[in-house]
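S.K.: Give me a 3D structure for the following:
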Amino acid sequence: MSYLDASEYSQYGLDPAVPDVWVEMASTMIDAHCKRPSLEQTQYVERVRVLPGARTVRLSYLPLAQVVSTRGRFSQARRGEMADVAAVFGIPGTWTAMDTSSLDTFAETGEVNVISTMLGFTFDELEITYTAGWAQVPDAVKHACAQIVRNAVATPALNVKTSKIDTMRVDYFRDSLLDESVRELLAPYVAQKVG
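M.R.: So this is what the prediction gives:
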C-alpha cells in the first residue's frame, strides 16, 4: 500500500522518476511508526477492560468509523452487588452479544459508552470489532511520505548498517529517514494504547 500515487509525486516535491518501491518503503515505515497496519480504514478486534464504575472505554485506533460487533463479559459480583441474583441466572464470566445500535460512540476520541443490563449487571470486559482509519489519506501523511523518500534519496548510504538488494531491506543506525519534521507530521496518526 502506497500513500502517494505516481501521479502525485511532483505535487509533493518528488521527481516523477523515483521508483515506486521507495514510496512503498516510506509508506511501510509510516505504518510502523504509527503502530498500525494501515492508516486507511481497517478492521480491528480489541478487548478492553471496563474499570469498576466506568461508563466509557477507549479504543486504540482512530478515527472510529464503525462498530461492527460487540460482546461483553459480565463481571463477578462485587461486595454489595446482587451476587445471588447474578448466580441464579448463571451469568458471571459469560460472554453476551450486544446490540451495536445501542452503543454511544465518539469517532474522534474512540470512546464507547458502556451499557449495563436492565438488572444493573455490569460488564467486566468488552470485545469490540470495529473499523477505524481514514477514507482518504490525509495530506500530512502524504507530505511525510514524500519527505521520507527525499531523505532516502538524498543520503541512501548514510548510516547504513546492512543492506540487501533482493528483498529491499535496509537497516540504519539512526532514524535519519524519520526526522523530526516527519515525526511532527505523523504525531496525530500514531495509535495510542489506553490502559
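
S.K.: From now on I want contacts and neighbour counts done on CA atoms only, so please keep to that.
M.R.: Fine.

S.K.: What residues of stretch 44-58 count as buried?
M.R.: Within stretch 44-58, the residues that qualify as buried by neighbour count (16 or more other C-alpha atoms under 10 Å) are 44, 48, 49, 50, 56, 57, 58.

S.K.: residues contacting residue 115?
M.R.: Neighbouring residues of residue 115 by C-alpha atoms under 8 Å, 6 or more residues apart in numbering: 55, 103, 122, 123.

S.K.: Verify the contact between the last one and residue 116 for me.
M.R.: Yes: taking C-alpha atoms under 8 Å as the contact criterion, residue 123 and residue 116 are neighbours in contact, 6.9 Å apart.

S.K.: When those two are compared, which one has more neighbours?
M.R.: A side-by-side neighbour count of residue 123 and residue 116, using other C-alpha atoms under 10 Å, places residue 123 first with 26 against 13.

S.K.: Pull the residues that contact the longest helix along the chain.
M.R.: Longest helix of the chain, by residue count under DSSP state H: helix 139-154. Helix 139-154 has contacts (C-alpha under 8 Å, 6+ apart) with 3-4, 9, 12-14, 22-23, 26-27, 30, 176-178, 181-182, 185-186.

S.K.: One more sequence to fold, the one below, so I can look at both together:
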Amino acid sequence: MSQYLELTDTDFVPIGVKLTIPLITRASAIIDGRCRREIGVKSYTERIPLTDQQRGHLSYYPVLEVKEVKGRPKQGLLGNFFGPPGFEIITDTSTIDIDKDIGTVWCGFSPFGSAYAELEVMYTSGWETIPDKVKVVCGLIIGQLAGNPNTNVKSKKDFDYSIEYFGNSMITPEIADLLSEFEHRSFR
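M.R.: Now for the predicted structure:
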C-alpha cells in the first residue's frame, strides 16, 4: 500500500491538520486511483506488440531498469510450419533501445534475421523519491478528508432525513492538473 507522506511531513498539509497513518493511506489510495498506477518504484512484466518498424511502447514510465527481455520472432527457422515460434531470451541487449523517460522501445532482428512480433519485458518503473507535486496533492486531499469525514455529503436535513451528495470524486481541477504528468496513459 502506498504512503506518499510521512508523519513528519507537516509542511504539505494545511495548518491545524494532524497527520495520521489512516489519512495518509486514504489520500495515497485516491492518488493511485486517479493515476491508475503507483508513483513509487514497482516491477512490471509486460508483453508489447511491435510494429513493422520494430517499435513498441511500455505502459509505465519512467523506466528505471530493464531486467529481462524476451522476444517472439514472426517466423521460426522453418517459417510457421510447426506453429508460431515461442519467446526466447534476448541476450544481446545492444539490439534493443529503450527511451527510459517515455517508455518507447525499438528492437533489432532475431539472431536468425527474423523480425520480432512482440516482446516480453520485465522492468521497474516509477520515482525513487516521491515528487513534491505528489506530496502537495496528498496534503490537499488529507486537508479535505480531515475537514469533512464524510466528504461526499453536500447537505443534510435532520428533520426529514434527506441527504444531498456531491459528485463521486475528491479530485479538484487543481489536483488533476498537479497529477497529470503521473497518470498512466496507454499508447495502444
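
S.K.: Looking at the contacts of residue 115 of structure 1, which one is closest to residue 88 of structure 1?
M.R.: Nearest to residue 88 of structure 1 among the contacts of residue 115 of structure 1: residue 122, at 15.8 Å, using C-alpha to C-alpha.

S.K.: Tell me the counterpart of the closest one in structure 2.
M.R.: Residue 122 of structure 1 maps onto residue 115 in structure 2, with residues paired by TM-score structural alignment.

S.K.: so who does its match touch?
M.R.: Contacts here follow C-alpha under 8 Å, 6+ apart; on that basis residue 115 of structure 2 touches 54, 73, 74, 75, 108, 109.

S.K.: Same check on residue 42 of structure 1?
M.R.: For residue 42 of structure 1, the contact set (C-alpha under 8 Å, 6+ apart) comprises 131, 132, 133.

S.K.: I'd assumed residue 69 was in contact with the first one.
M.R.: No: counting by C-alpha under 8 Å, residue 69 is not a contact partner of residue 131 of structure 1; they are 10.1 Å apart.

S.K.: could you pull out the helices for structure 2?
M.R.: Read by DSSP H, structure 2 holds these helices, from start to end of the chain: 21-35, 132-147, 173-179.

S.K.: corresponding residues in structure 1 for the second one?
M.R.: Pointing back at helix 132-147 of structure 2 there. With TM-score structural alignment applied, helix 132-147 of structure 2 matches the range 139-154 in structure 1.

S.K.: Following superposition onto structure 2, what is the mean distance for the matching stretch?
M.R.: Once superposed with structure 2, the aligned residues differ from stretch 139-154 of structure 1 by a mean of 0.9 Å; criterion: mean C-alpha distance after the TM-score superposition for structure 1.

S.K.: From the centroid of structure 2, which residue is nearest?
M.R.: residue 37 (3.1 Å; C-alpha atoms, centre = their mean).

S.K.: Which residue is the nearest non-sequential neighbour of residue 175 of structure 2?
M.R.: Closest residue in space to residue 175 of structure 2, ignoring its immediate chain neighbours: residue 137 at 6.0 Å, by C-alpha to C-alpha, 6 or more residues apart in numbering.

S.K.: should've said residue 69 of structure 2
M.R.: Spatial nearest neighbour of residue 69 of structure 2, chain neighbours left out: residue 121 (4.6 Å); criterion: C-alpha to C-alpha, 6+ apart.

S.K.: wait, what's in contact with that neighbour?
M.R.: Contacts for residue 121 of structure 2 (C-alpha under 8 Å, 6+ apart) come out as 44, 45, 46, 47, 48, 66, 67, 68, 69, 70.

S.K.: And the furthest pair within those residues?
M.R.: Considering C-alpha to C-alpha, no two members of the contacts of residue 121 of structure 2 lie farther apart than 48 and 67, which are separated by 15.4 Å.

S.K.: still on that earlier bit, so which of the helices of structure 2 is nearest residue 61 of structure 2?
M.R.: Ranking these by their distance to residue 61 of structure 2 (criterion: C-alpha to C-alpha) puts helix 21-35 first, at 12.3 Å.

S.K.: helices and strands around the closest one, which ones?
M.R.: Secondary-structure packing of helix 21-35 of structure 2 (3 or more C-alpha pairs under 8 Å, 6 or more residues apart in numbering; DSSP states H and E): helix 132-147.

S.K.: which residues sit in contact with the closest residue to residue 21 of structure 2 other than its chain neighbours?
M.R.: If the residues on either side of it in the chain are set aside, residue 21 of structure 2 comes closest to residue 7, at 7.3 Å by C-alpha to C-alpha, 6+ apart. Residues counted as contacts of residue 7 of structure 2 (C-alpha under 8 Å, 6+ apart) are 19, 20, 21.
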